[in-house]
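A.B. asks: 3D, please:
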Amino acid sequence: MENLLQEIRQCTICEEHLALGPRPVVSGSRNSKIIIIGQAPGTKVHKSGIPWDDASGRQIRKWLNVTEDEFYSQNLFAIVPMGFCYPGKGKSGDLPPRKECAPQWHNSLLDKMPNVELILLIGMYAQNYYLKGKAKRTLTETVDNYPEYLPKYFVLPHPSPRNRFWLTKNPWFEQTVIPELQKRVKNLIAI
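C.D. replies: Just a heads-up that it's a prediction; the model follows:
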């Protein structure tokens, strides 16, 4: 597992497309119980090299109801973004994750984590890739129908502060989905 992680961290497959250059961010172990599959690192994470080391990370930890130590325990959580490097700035936020990463690395990573009991699919890129034709027409519909994807996948919107409007417009998410997420996570990490 460690060799594979090192190989990913040295990846330069899409270097020519990365304004800030490659700096793949990934973590996990053979013992990881939960995999978090998000989009791609932002500029702050690109600089620090620490996954979810930003406002989105604080929000996801709050949703999961875990401490920072628990979140960064590779025996509990593996962090495997759709794109391992910061993709660059777009018109309204960051560019989408590079398409090379997931097909190149995800299967190899998941194969080396036999103890995974839950995969969190955060945002449409992860949901569309993993759910294939089972994702609904919109992210809202997919998240609203989260029980359809259990027990393997738990679907979530991105925890970015930019999604404040979505959270305000969809109060059911924090009222019904988050408690179910927290219950499942608590049960898995308590073992």
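
A.B. asks: okay, CA-based contacts and neighbour counts for the rest of this
C.D. replies: Noted.

A.B. asks: longest helix in the protein, please.
C.D. replies: When the chain is parsed with DSSP state H, its longest helix is helix 178-190.

A.B. asks: mind giving me the packing neighbours of that helix?
C.D. replies: helix 55-64 (3 or more Cα pairs under 8 Å, 6 or more residues apart in numbering; DSSP states H and E).

A.B. asks: ok, residues contacting the following helix or strand past the helix it packs on?
C.D. replies: Per DSSP states H and E, the first helix or strand lying C-terminal to helix 55-64 is helix 68-71. For helix 68-71, contacts defined as Cα atoms under 8 Å, 6 or more residues apart in numbering pick out Arg61, Leu76, Phe77.

A.B. asks: okay, Thr111 and Glu68: tell me how far apart.
C.D. replies: You called it Thr, but residue 111 is Asp. 26 Å (Cα to Cα, to the nearest Å).

A.B. asks: surely Ile60 and Pro159 touch.
C.D. replies: Yes: between Ile60 and Pro159 there is a contact under Cα atoms under 8 Å: 5.8 Å.

A.B. asks: ok, now which ones touch Pro41?
C.D. replies: Val25, Pro51, Trp52, Pro81, Gly83, Phe84, Cys85, Tyr86, Pro87.

A.B. asks: so Phe154, which state does it fall into?
C.D. replies: strand (DSSP: H, G, I helix; E, B strand; the rest coil).

A.B. asks: also this sequence, please, to line up against the first:
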Amino acid sequence: MSSTSSEDRLDRLRAEIAACRICRDAPLRGIEDRLPHEPRPVAVLSSRARVLIAGQAPGLRVHESGLPFDDASGDRLRQWLQVDRPAFYDRDRFAIVPMGFCFPGYDAKGSDLPPRRECAPVWRDRVLSAMPQIELVLAVGGYAQAWHMGVMRRENMTETVRAWTDSLAAPGKPLILPLPHPSWRNTGWIKRHPWFEEELLPELRRRIKMLVF
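C.D. replies: Sure thing, here's the model as predicted:
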């Protein structure tokens, strides 16, 4: 497939995603489960990027700006990757596709709800098949790890990330590197697991430098 036809295919897919209203119009569990606001799908598809960032779901700030990881979590993720904002938002360098495209709202405690369950079964396989050039998937958080890693996923997020060398050694394409969510709520987790910064981050940065720059 030529680069022009690949980009045309992605343009059509982008338009379909932008128009998606399944979480508002066809909820899983009835009217009380509908998205509490107008959907605003956020995803960056690419015909050239070799790295896919598979996140969780947009937060409120991302919902308002339309830019993925346009928040404190994004600042930390860019620090992990050692990339600046222009490089991060260059779709020739990174594809960014969360498990749920829309901000899911808040729970009773004021925390972000999980990604909408309608989204991934409808869109994820189509999006991934439209980007066959992807060589590395950064599976950020438990929801992305559950979808992308299958039997490689361990009993919890910590053990999944701890086994990152096994993930990178698994056969097939793309390679998958699991990461914790870069939320500042995970600062304690990072302090309790120094191997993350001492061992995983240098390898992450090495691969980003190789694939992105």
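
A.B. asks: pull out the buried positions in the longest helix of the first structure.
C.D. replies: By 16 or more other Cα atoms under 10 Å, the buried positions in helix 178-190 of the first structure come out as Ile178, Leu181, Gln182, Arg184, Val185.

A.B. asks: and which of those residues is nearest to Pro147 of the first structure?
C.D. replies: Leu181 (10.6 Å; Cα to Cα).

A.B. asks: find the nearest non-adjacent residue to the counterpart of Leu177 of the second structure in the first structure, please.
C.D. replies: The alignment partner of Leu177 of the second structure in the first structure, by TM-score structural alignment, is Phe154. Once flanking residues are discounted, Phe154 of the first structure sits nearest to Leu120: 4.8 Å by Cα to Cα, 6 or more residues apart in numbering.

A.B. asks: mind telling me what element the aligned partner of Thr140 of the first structure in the second structure is part of?
C.D. replies: Superposed on the second structure with TM-score structural alignment, Thr140 of the first structure falls opposite Thr158. Thr158 of the second structure belongs to helix 157-162 when assigned by DSSP H and E.

A.B. asks: residues near the match of Thr140 of the first structure, how many?
C.D. replies: 16 (other Cα atoms under 10 Å).

A.B. asks: contact partners for it?
C.D. replies: Taking Cα under 8 Å, 6+ apart, we find Thr158 of the second structure in contact with Pro180.

A.B. asks: take the contacts of Pro41 of the first structure and lay them out in a markdown table including neighbour count, secondary structure and distance to Gly93 of the first structure.
C.D. replies: Below are the contacts of Pro41 of the first structure laid out as a markdown table (neighbours: other Cα atoms under 10 Å; DSSP: H, G, I helix; E, B strand; the rest coil; distance: Cα to Cα, whole Å):
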| residue | neighbour count | secondary structure | distance to Gly93 of the first structure |
| --- | --- | --- | --- |
| Val25 | 24 | coil | 19 |
| Pro51 | 22 | coil | 18 |
| Trp52 | 23 | coil | 16 |
| Pro81 | 27 | coil | 17 |
| Gly83 | 25 | coil | 15 |
| Phe84 | 28 | coil | 17 |
| Cys85 | 31 | coil | 15 |
| Tyr86 | 28 | coil | 12 |
| Pro87 | 26 | coil | 11 |
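
A.B. asks: I'd like these as TSV, with distance to Met1 of the first structure appended.
C.D. replies: Output for those, formatted as TSV (distance: Cα to Cα, whole Å):
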residue	distance to Met1 of the first structure
Val25	15
Pro51	18
Trp52	21
Pro81	17
Gly83	19
Phe84	17
Cys85	20
Tyr86	23
Pro87	25
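
A.B. asks: and which of the residues you listed is nearest Leu95 of the first structure?
C.D. replies: Pro87 (5.6 Å).

A.B. asks: might one say that the closest one is in contact with Ala19?
C.D. replies: Yes: Pro87 of the first structure lies in contact with Ala19 (Cα under 8 Å); the separation is 7.4 Å.

A.B. asks: could you pick out the longest helix of the second structure?
C.D. replies: helix 3-18.

A.B. asks: next, the buried residues of it.
C.D. replies: Counting neighbours by 16+ other Cα under 10 Å, helix 3-18 of the second structure gives Ser6, Glu7, Leu10, Leu13, Arg14, Ile17 as buried.

A.B. asks: dump the residue contacts of the first one.
C.D. replies: When contacts are counted by Cα under 8 Å, 6+ apart, Ser6 of the second structure touches Ser47, Ala130.

A.B. asks: same thing but 7 Å
C.D. replies: Residues near Ser6 of the second structure by Cα atoms under 7 Å, 6 or more residues apart in numbering: Ser47.

A.B. asks: and it, how far from Ala144 of the second structure?
C.D. replies: Taking Cα to Cα, one finds Ser6 of the second structure at 25 Å from Ala144 of the second structure.

A.B. asks: kindly report the same for the third one.
C.D. replies: Remark: distance between Leu10 of the second structure and Ala144 of the second structure (Cα to Cα) = 22 Å.
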